[in-house]
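[1] Okay, predicted coordinates and the sequence, questions at the end:
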Amino acid sequence: MKLEFFLNKVILLKKKILLVVLFLLFIIILYGYICNNYSNDGILNNVKKGKRYKITQVQEIPIELFIKPEWIPLNSDEEIKGKVLLELYESTIVLNVTKSNKLFFEFKIKQNMNYNGGQFIYSAILHEDNNATVTSPMLILTNKNKKKIDVSYGIGNSNFAFDIKPENYKDIEEGFYVDYKYVYLHNYVKKF
């Protein structure tokens, strides 16, 4: 009798463990599905791959930004993180500034994707066949007096960055303009 009671308890415990494992597995699968289909990154990845979304139009748009003097840590090692510079077409351009032996300015383009479709900016031309056309960026920096500032720069996954050497700090004391060419506006729509 005691053995039968003990075996029933073990079987009941195994059933409870199995139910908990199945429930956790269901939650993990549901989380993955939601992330892959409804999150910003999931929707952007589906648009880039041509899965469930169609790109209906691509147009080059120029971006001009003004970097205010208070965002330039010339006399300190202060870092600027997450400064929102511009919001347009369901996208946000955010600035991060760090300083070591030179000033490093990083601009991130964050998309705010809509499940049914919309518009966003990206630093490459996206095609529905999972390909992208990347052109060399054209980045022109000028100070308030329209004097061109020499920089070295790079482009990444919807980001761009440059650094300014100490010998050019005098040119940016009052702020400066960043003209960035080869940013593309994409229209996208959910396929039904």
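    Structure's in. What do you need?
[2] use CA for all of it now, contacts and neighbours both
    OK.
[3] Asn145 should be in a helix, yeah?
    No - going by DSSP: H, G, I helix; E, B strand; the rest coil, the assignment for Asn145 is coil, not a helix.
[4] So which other helices or strands are in contact with whichever strand or helix holds Thr92?
    Element membership for Thr92, per DSSP states H and E: strand 91-99. Counting contacts by 3 or more C-alpha pairs under 8 Å, 6 or more residues apart in numbering; DSSP states H and E, strand 91-99 is packed against strand 80-88, strand 103-111.
[5] cutoff 10 Å now
    Judged by 3 or more C-alpha pairs under 10 Å, 6 or more residues apart in numbering; DSSP states H and E, the packing partners of strand 91-99 are strand 53-67, strand 80-88, strand 103-111, strand 117-122, strand 159-164.
[6] Second structure for comparison follows:
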Amino acid sequence: MNNKRWALLSTVIVIVAAIFIYQYYKSDSPSEAITEKVLNQDGYTVTLRSEHIPVEIFVKPEWINFNVDEPMKKDIQAAEIHNSTLLLDVVNRGNDIYFSFRTIFNMNNPSGAFIYNGYFTDEGISTSMDTNMKLYDKNGKEIAVGQTGIGPGAAFSFGIEKEEQMLIKEGFYVKYDDFKVYNYMKK
């Protein structure tokens, strides 16, 4: 009888441990869990440290889809700033080449800094539809920006029309001034 209890208890312990291990690996990474709570200001305070942080990125020619038949280029690591990584997706839509920069937050600690292109308020996050963005070719000549967009999250995007695409054959610079640096801290 005693051996049966130990066998049953051991089986229950193994099952419970397996469930916890499964839940741990199935759940988001600790960074994603912290990010979700920080952005929702759930148990974290978020304070503005500085506004209009200029980010300048050189978009390499090999990242650009000049042919409409090329598949979308995704997840190109374009820059890292204040514990945040900017990933670039590029697609040729025929009438323009569209560049989307997504921000991935590297929040592994209970406090730190990150960039965001919106304002944190008591009601949530507010964004502006204006974009402070300029494009330049390798020689510093300004390139006209086509369609622009903001979001979701701390993303921004723009298109370059067919008429301007010859100017980006050797790559180009993106200067974006709408990011703000925020500090976050666990309450």
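    That came in fine, so what should we check first? As the structure is a computational prediction, the values presented were derived from the model and not from experiment.
[7] coming back round to it: work out the gap between the strand holding Thr92 of the first structure and the centre of the chain.
    How far strand 91-99 of the first structure lies from its chain's middle: 11 Å, per C-alpha atoms, centre = their mean, to the nearest Å.
[8] again, but for stretch 172-186 of the second structure
    Remark: stretch 172-186 of the second structure is offset 11 Å from the chain centroid, using C-alpha atoms, centre = their mean.
[9] how about it: buried residues?
    172-186 (16 or more other C-alpha atoms under 10 Å).
[10] need the longest helix for the second structure.
    Looking across the second structure with DSSP state H, the single longest helix is helix 2-26.
[11] Tell me the residues of the first structure aligned with the helix or strand just after that helix.
    Counting by DSSP H and E, the element after helix 2-26 of the second structure in chain order, helix or strand, is helix 30-39. Aligning helix 30-39 of the second structure against the first structure (TM-score structural alignment) gives residues 39-48.
[12] any idea of the angle the longest helix of the second structure forms with helix 30-39?
    In terms of direction (axes from the mean of the first three to the mean of the last three C-alpha atoms, to 10 degrees), helix 2-26 of the second structure departs from helix 30-39 by 60 degrees.
[13] wait, what's in contact with the residue mapped onto Ser158 of the first structure from the second structure?
    Under the alignment by TM-score structural alignment, Ser158 of the first structure pairs with Ala154 in the second structure. Ala154 of the second structure is in contact with 86, 101-105, 115-118, 127, 178-179, counting by C-alpha atoms under 10 Å, 6 or more residues apart in numbering.
[14] could you redo the last one with a cut-off of 8 Å?
    Counting by C-alpha atoms under 8 Å, 6 or more residues apart in numbering, Ala154 of the second structure touches Arg102, Thr103, Ile115, Tyr116, Asn117, Gly118.
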